[in-house]
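Colleague: would you be able to build a 3D model of this:
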Amino acid sequence: MVQRPVGTITRGTTNPNRLRRVDRWLAGPQAWRLRRAVDPPVVVDLGYGASPVTAVELHDRLRVVRADVEVVGVEIDPARVALGRSLAREGLAFRLGGFEVPLDDGRRATVVRAFNVLRQYDESQVGPAWDTVRERLTDDGLLVDGTCDELGRRSTWVAVDRTGPVSLTLSWRLRGLDAPSDIAERLPKALIHRNVPGEPVHAWLGALDRAWAHSAHHASFGVRQRFLATATTLRDDGWPLLDGPSRWRLGELTVAWDAVAPGGQRA
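Modeller: Okay, here's the model as predicted:
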C-alpha cells in the first residue's frame, strides 16, 4: 500500500540563490554532521516548490563538504516532482512525499531543510510536523525549519534535532540595515505570532534593537563593525549566543532555543 504524503501543497514560489544564507550555515558550522556520517549522508530539500533550483544549489554547495552527499528534493505536488526529475543526476534525486520524508531502504536523513513551507500552515500544525520529521533523522540529524524574504536578504530558521528544537538563527543583509527587529516579519511559524509583549522572542528582538542603537558609534568603521559590537553587547548582557565573530561578520546570530521559546518570560 502506497503511503499518502503528509502535508498540503503550498504556493511554492522561489528564486535562485534565495536560500544561500541557510546553505552557508549548513556548509559551515553544521558541516560536521555530514562529515561524521559513515555512509554517504542524505540531505532532503523538503517542499522545494515550483522550481527545483534550491535543491540543485543545495547539492552543489554541500558537495564541497562531502563529495558523496546525496540530496533528495521532496515535493507533495507530482508536477513539481516531474520537473525536478528532469534535472536529476548522480547525488541528486527527486521524489513525491511530504513530512514523512520518504527515502529508499529505510534510510534516514542527516539534514532536512524545510524553508517557507510551515509558514503557510497553522501554528498548531508546526509541532506535529516537527515530530514527524524528527523520527526520520539520523542520530546526528537536523531539521531546519525556516523562512526568508523573496531575495534571501533576511532569513530565519529553527534548528530541530532528535530531541527537539535547539536554536534560532537570524541572518540579515547588513548593508542598509535599519533596525534588526525588522526581521520579525520573517520569523518561522513557531514564533511569528509570538512577537508580543511577555513572549521571549519579543524580548530578544527588543534587546537586538537596543544593542544596535547602543553600538551606533561603531558605524563610522562600517556596518559590519557595528554588528559585531551589537552581538558582543548581547553576549555580555547574558543572551546565550551559540556562535561567534566568524558568523557575526556574515550578519548572522544564533541563540539558544530556550531563550526564545514560546510560553512565558525569559529566565
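Colleague: from here on, just use CA atoms for contacts and neighbour counts.
Modeller: Noted.
Colleague: what's around Thr163, how many residues?
Modeller: 11 (other Cα atoms under 10 Å).
Colleague: let me see the ranges of the strands in the stretch 151-267 of the chain.
Modeller: 154-161, 164-172, 252-256 (DSSP state E, counting those that start in this stretch).
Colleague: turn the ones you listed into a markdown table, columns for distance to Leu46 and mean neighbour count.
Modeller: Formatted as a markdown table, the strands of the stretch 151-267 of the chain follow (distance: least, Cα to Cα, whole Å; neighbours: other Cα atoms under 10 Å):
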| stretch | distance to Leu46 | mean neighbour count |
| --- | --- | --- |
| strand 154-161 | 14 | 25 |
| strand 164-172 | 18 | 21 |
| strand 252-256 | 22 | 21 |
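Colleague: SS state for Val71?
Modeller: Per DSSP: H, G, I helix; E, B strand; the rest coil, the secondary structure class of Val71 is strand.
Colleague: for the comparison step, fold the sequence that follows:
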Amino acid sequence: MPPTGPVPARRPVGTVTRGTTHPNRLRRMDRWIARTHGPALRRCDGPPLAVDLGYGAAPWTAVELLLRLRRVRGDAEVAGLEIEPERVAVAKPYERPGLTFRHGGFEVPLPRAPLLIRAANVLRQYAEDEVPAAWERLCGRLAPGGLLVEGTCDEIGRRHVWVALGPEGPRTVTFAARLASLEQPSDLAERLPKALIHRNVPGEPVHAFLRDFDRAWATAAPYAPYGARQRWVRAVAALAARWPVADGPRRWRYGEVTVPWAALAPAGRPARG
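Modeller: Modelled structure (predicted):
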C-alpha cells in the first residue's frame, strides 16, 4: 500500500536541475493527462492530489497544472516539489487554496499519496541506468489508481515525448509536436526521455519506429497542401498498419501519437552515451 501518513523530514532525494521553465511549456503533456487520467480524477474520493516534481526556477508549470486539472475535477490540488530551497521560496507567494510548494525530491514528502506525479525534464540529466530506480520510487508513492508521467520537451513546448507509468511499470510512450514547426517525425528524437534517448540506434525498437514514421510522413507528402495536421493524420494512419498505435484520429489531430511501452522498450543491450 502507498504511504499515506506524514513523511519524516529528510534530505531530498535527487539532483538539482537547471530549472529552465516557461509558461505553457507543458501544455501538451497536461492536455494528454487531463484526457487520459480524467476518469480517475473524477472517481477519486476526496480532492485528488497531483505533484509537479522539479517545477524549476519559476512556478508557472505548477500553476498551469492546477488550472488544467480543475477543468476536469474542480477540487483538484497540486503540490509543487523542488529540491532547491531557493526555488521553493520564490514560488511561495504564488500559493493559493489547492496549490502549495514544498522542498522535496523523489521521496515525495507529502502527507497523502498523490493520484498523479508529473516529472517533466527531470530525469534527462541522470544516467540511463538510474531511471528504473527513479521510476520505481515515484510509482511507489502513488495512490491506488495513480499515474506517473515522465518525459522531456524543448524550451517552449513544441516537441515533447513522455512515458506514462502505473504501479506495474511503464505503460505507454507519447510523441507530441507543434506540427507547423516539424520537418519530419524523427525531429522528436532529440526529446526522447532518458530511458530511450540513447536507444535511437539501429537494432533498437525506438529507432525502427522513428524510421518508419519518417517513411510514412514522406508517403503522406501529397496531403501537405491541406496542412501539416492532415499530413500527420495520414502518416500516423499508415504507421498504425505496422505499429500498435494506442489512440485514434481524434488524438492524432492534436499532433499526438501514443504506442505501448512494450513496442519501444530497449532491446536489452547496454546503451551508448
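Colleague: please state their TM-score.
Modeller: After superposition, the two chains reach a TM-score (TM-score structural alignment, normalised by the length of structure 1) of 0.96; 262 aligned residues with a Cα RMSD of 1.2 Å.
Colleague: need the strands of the stretch 151-267 of structure 1 in a markdown table with distance to Arg107 of structure 1, can you?
Modeller: Putting the strands of the stretch 151-267 of structure 1 into a markdown table (distance: least, Cα to Cα, whole Å) gives the following:
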| stretch | distance to Arg107 of structure 1 |
| --- | --- |
| strand 154-161 | 17 |
| strand 164-172 | 20 |
| strand 252-256 | 29 |
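Colleague: out of those, nearest to Asp60 of structure 1?
Modeller: Nearest to Asp60 of structure 1 among those is strand 154-161 (20.3 Å), distances taken as Cα to Cα.
Colleague: need the residues that contact that closest one.
Modeller: Residues from elsewhere that reach strand 154-161 of structure 1 (Cα atoms under 8 Å, 6 or more residues apart in numbering): 21-22, 130, 134, 137, 140-149, 165-173, 183, 186-188.
Colleague: can you flag the buried ones in the residues you listed?
Modeller: Buried members of the contacts of strand 154-161 of structure 1, scored by 16 or more other Cα atoms under 10 Å, are 21-22, 130, 134, 137, 141-149, 165-172, 183, 186-188.
Colleague: any idea which element the corresponding residue of structure 1 for Leu147 of structure 2 lies in?
Modeller: Mapped onto structure 1 by TM-score structural alignment, Leu147 of structure 2 lines up with Leu142. Using DSSP states H and E, Leu142 of structure 1 maps to strand 137-148.
Colleague: average offset of that strand relative to structure 2?
Modeller: Compared with structure 2 after the fit, strand 137-148 of structure 1 shows a mean deviation of 0.8 Å (mean Cα distance after the TM-score superposition for structure 1).
Colleague: and that strand, how far from the chain's centre?
Modeller: Strand 137-148 of structure 1 has its C-alpha centroid displaced from the chain centroid by 7 Å (Cα atoms, centre = their mean, to the nearest Å).
Colleague: for structure 2, what's the longest helix?
Modeller: When structure 2 is parsed with DSSP state H, its longest helix is helix 27-43.
Colleague: quick one, helices of the stretch 1-150 of structure 1?
Modeller: Under the criterion DSSP state H, counting those that start in this stretch, helices of the stretch 1-150 of structure 1 are mapped to 20-26, 31-36, 53-62, 78-85, 126-134.
Colleague: relative to strand 154-161, how tilted is the last one?
Modeller: Angle, helix 126-134 of structure 1 to strand 154-161, by axes from the mean of the first three to the mean of the last three Cα atoms, to 10 degrees: 60 degrees.
Colleague: and the residue mapped onto Leu264 of structure 2 from structure 1, how close does it get to Glu123 of structure 1?
Modeller: Applying TM-score structural alignment, one finds that Leu264 of structure 2 aligns to Val260 in structure 1. Per Cα to Cα, to the nearest Å, Val260 of structure 1 is found 16 Å from Glu123 of structure 1.
Colleague: next one: Arg33 of structure 1
Modeller: Distance, Arg33 of structure 1 to Glu123 of structure 1, by Cα to Cα: 29 Å.
Colleague: between these two, who's got more neighbours?
Modeller: Counting neighbours by other Cα under 10 Å for Arg33 of structure 1 and for Glu123 shows that Arg33 has the greater number, 18 against 15.
Colleague: map the more buried one onto structure 2.
Modeller: Matched by TM-score structural alignment, Arg33 of structure 1 corresponds to Ala40 in structure 2.
Colleague: which residues touch that match?
Modeller: Residues counted as contacts of Ala40 of structure 2 (Cα under 8 Å, 6+ apart) are Gly145, Gly146.
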